[in-house]
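Asker: what shape does this take:
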Amino acid sequence: MLLFNDHTTLDFIGPHTAFAGAGMKVHLISSTLEPVVSDTGVTITPTVTFDDCPARLDILFVPGGSVDKVMLDSAAIAFLADRGATASYITSVCTGSLVLAAAGLLDGYRAATHWSTRDHLARLGVEVSTERVCIDRNRFSGGGVTAGIDFGLTVTAHALGETTAKFAQLAMEYDPMPPLDAGSPQGAGPEVVAQFHEWAVKADDNLRNSVSRVLEQRTAAGSGTAGSS
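Answerer: From the prediction side, this is the model:
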């Protein structure tokens, strides 16, 4: 599981709880072992660095959050491209799919992301799914934030079997009954959606700029004049 500053903790904690409950060994990976800080101020300590991470991973996972910087982090992108070449499952939740796309790991694949960032994922040449959990061959991606729990159980069922996934679900007592019907733009209604867009305008601008940078780098590389930033 890749970690970086400004990630959304629930994006990976949901899957982490499912994976750990199924008995998987989980590596929390970052460039250094220095604590990383989430987009809400939660501090997480990585367990392994890019250099020390096992060369072969069964599941490569990227959470979302404010991903505009990590999309342009050459070390993180190189790590993902390297491990993604051999991983059995290449996965993400929320805007983590944009990071996978920046690493070239979603070329020719369908993937999900947070509902508010689907246009950005499409700009990167990815076929955008509106499913809560999208499966395209060995690419598994979840929608926004809470979809990570459904995603984690889905990956567990595919990797270790349905009985193991059921055990992990029972251990979490995952039996959701949302108190409100506002978990989608359709349920929340136009007024709440407008409030969300107003709140997220700066993050959306940053993400748009990062997507543009990634596309510029690809164009430069394709023309034989690639540089790095």
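Asker: from here on, just use CA atoms for contacts and neighbour counts.
Answerer: Noted.
Asker: who does the longest helix seen in the chain touch, helix- and strand-wise?
Answerer: Taking DSSP state H as the criterion, the chain has its longest helix at helix 201-222. Counting contacts by 3 or more C-alpha pairs under 8 Å, 6 or more residues apart in numbering; DSSP states H and E, helix 201-222 is packed against helix 118-123.
Asker: what about the helix it packs on, distance to the chain center?
Answerer: In terms of C-alpha atoms, centre = their mean, to the nearest Å, the centre of helix 118-123 is found 14 Å from the chain centre.
Asker: can you list the buried residues in the longest helix of the chain?
Answerer: 204, 207-208, 210-211, 213-215, 217-218 (16 or more other C-alpha atoms under 10 Å).
Asker: residue boundaries of the strands in the protein?
Answerer: All strands of the chain, identified by DSSP state E, fall at 29-30, 36-37, 43-44, 48-49, 59-62, 89-93, 110-112, 127-129, 133-136, 139-142.
Asker: quick one: which of those strands is nearest residue 83?
Answerer: Nearest to residue 83 among these is strand 59-62 (7.4 Å), distances taken as C-alpha to C-alpha.
Asker: and the closest one, what other elements does it pack with?
Answerer: Applying 3+ C-alpha pairs under 8 Å, 6+ apart, one finds that strand 59-62 makes contact with helix 74-84, strand 89-93, helix 96-102.
Asker: got a list of contacts for that strand?
Answerer: Identification of contacts with strand 59-62 by C-alpha atoms under 8 Å, 6 or more residues apart in numbering yields 1-3, 12, 80, 83-84, 87-93, 96-97, 99-100.
Asker: swap in stretch 167-174?
Answerer: 17-19, 21-22, 153.
Asker: tabulate those (CSV), appending neighbour count and distance to residue 74.
Answerer: Shown next, in CSV, are these (neighbours: other C-alpha atoms under 10 Å; distance: C-alpha to C-alpha, whole Å):
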residue, neighbour count, distance to residue 74
17, 21, 29
18, 30, 30
19, 21, 28
21, 20, 33
22, 22, 33
153, 27, 31
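Asker: to check against the first, give me the structure of this:
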Amino acid sequence: MDRREFNTTLAALSLLNLVAPAAMAQPTPSNRLRVGMLIHSDMILLDLVGPLTVFNIMQADVQLIGKTAQPVITDVRVAVAPTVSFDNAPKPLDVLFVPGGLKGTVAAMQDRQTVDFIKEQGNAARLVTSVCTGSLLLGAAGLLKGYQATSHWYVLHLLPHMGAVTRTDRVVEDRNRMTGGGVTAGIDLALTIAARLAGEDTAKRIQLLIEYDPKPPFNAGSPEQAGQAIAGEVLKRRQELIREAEAAAKAAGATMNL
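Answerer: Okay, the predicted model is just below:
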């Protein structure tokens, strides 16, 4: 091994040790956390990638679960290929994770096979989690009935149709349910999951490694901060999809006798 190879190897080992203590540095397949991340057409790619990065650094056994083995097209037109399908997804999972994306969420809420799969996996999983509008899918599967939860701000009011109790926190924990707000809250959610399952020190190491220290250029990350004019324009642009989501939420709630 020459000096360059030695330095490269040393850097890689140092990076690994930054994230995980020695006892966790090389988990065996039998003790790795099993994370199943649902993927669906028109999901928001950022909903998936932020948490996926955190779970990968945790050295979890992450499976991207698609309805079929075919790749799905995300909101930014980037294809994501599943590693498993509904038919061969592992069970039980330590973490079931559902991303959002309003168009894709509404379509998935109206797909009985998807809703039934989420319900089956959620009833067996150690943690049931979502980010953004993914909580609507958890709600449609009956997994938020009687639980506190959050979602993207423009559909948060729809969760009570499916029995959830809404909160506006960026991440909401209620027993084994953990939900995050819109899009970028996925990183907060994943770090919260890491702290819950691997310890706070591990979560802090991951946060440092990805340099998650947000300082947004504008104070406009919530409707209250952005102001009525900007929030109203967003709602106007999304109103048709929000109406479809409301209809889907009410239909799901009707099957729960709420």
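Asker: now the TM-score, please.
Answerer: Superposed pair, TM-score by TM-score structural alignment, normalised by the length of structure 1: 0.92. Supporting alignment: 220 aligned residues with a C-alpha RMSD of 1.3 Å.
Asker: re earlier: dump the strands of structure 1 to TSV, plus distance to residue 72 of structure 1 and mean neighbour count.
Answerer: Listed next are the strands of structure 1 as TSV, based on distance: least, C-alpha to C-alpha, whole Å; neighbours: other C-alpha atoms under 10 Å:
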stretch	distance to residue 72 of structure 1	mean neighbour count
strand 29-30	15	24
strand 36-37	17	18
strand 43-44	22	16
strand 48-49	18	17
strand 59-62	15	23
strand 89-93	17	29
strand 110-112	20	27
strand 127-129	21	19
strand 133-136	25	20
strand 139-142	21	28
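Asker: need those strands in a markdown table with distance to residue 163 of structure 1, can you?
Answerer: Output for the strands of structure 1, formatted as a markdown table (distance: least, C-alpha to C-alpha, whole Å):
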| stretch | distance to residue 163 of structure 1 |
| --- | --- |
| strand 29-30 | 28 |
| strand 36-37 | 34 |
| strand 43-44 | 30 |
| strand 48-49 | 30 |
| strand 59-62 | 19 |
| strand 89-93 | 19 |
| strand 110-112 | 26 |
| strand 127-129 | 27 |
| strand 133-136 | 19 |
| strand 139-142 | 19 |
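Asker: which of these sits closest to residue 7 of structure 1?
Answerer: Judging the strands of structure 1 by C-alpha to C-alpha, what sits closest to residue 7 of structure 1 is strand 36-37, at 7.4 Å.
Asker: tell me which residues are up against that closest one.
Answerer: 3-7, 43-46.
Asker: determine which residue in structure 2 is aligned with residue 28 of structure 1, please.
Answerer: Using TM-score structural alignment as the criterion, residue 28 of structure 1 maps onto residue 64 of structure 2.
Asker: which residues touch its match?
Answerer: Neighbours of residue 64 of structure 2 in contact, by C-alpha under 8 Å, 6+ apart: 36-39, 81-84.
Asker: roughly how far apart are the residue mapped onto residue 116 of structure 1 from structure 2 and residue 132 of structure 2?
Answerer: Alignment note (TM-score structural alignment): residue 116 of structure 1 maps to residue 154 of structure 2. Counting by C-alpha to C-alpha, to the nearest Å, the gap from residue 154 of structure 2 to residue 132 of structure 2 is 10 Å.
Asker: more neighbours: those two, which one.
Answerer: A count of neighbours by other C-alpha atoms under 10 Å puts residue 132 above the other of residue 154 of structure 2 and residue 132, at 30 against 18.
Asker: not counting sequence-adjacent ones, nearest residue to the residue most central in space within structure 1?
Answerer: Centroid check for structure 1 by C-alpha atoms, centre = their mean gives residue 96 as the closest residue, at 2.3 Å. Setting aside the residues directly before and after it, residue 96 of structure 1 is nearest to residue 64 in space (C-alpha to C-alpha, 6 or more residues apart in numbering), at 4.0 Å.
Asker: isn't the one you found up against residue 8?
Answerer: Yes - between residue 64 of structure 1 and residue 8 there is a contact under C-alpha atoms under 8 Å: 5.8 Å.
Asker: quick one on the thing from earlier: CSV for the contacts of residue 64 of structure 2, including distance to residue 95 of structure 2?
Answerer: CSV is the format used below for the contacts of residue 64 of structure 2 (distance: C-alpha to C-alpha, whole Å):
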residue, distance to residue 95 of structure 2
36, 6
37, 8
38, 11
39, 14
81, 20
82, 17
83, 16
84, 15
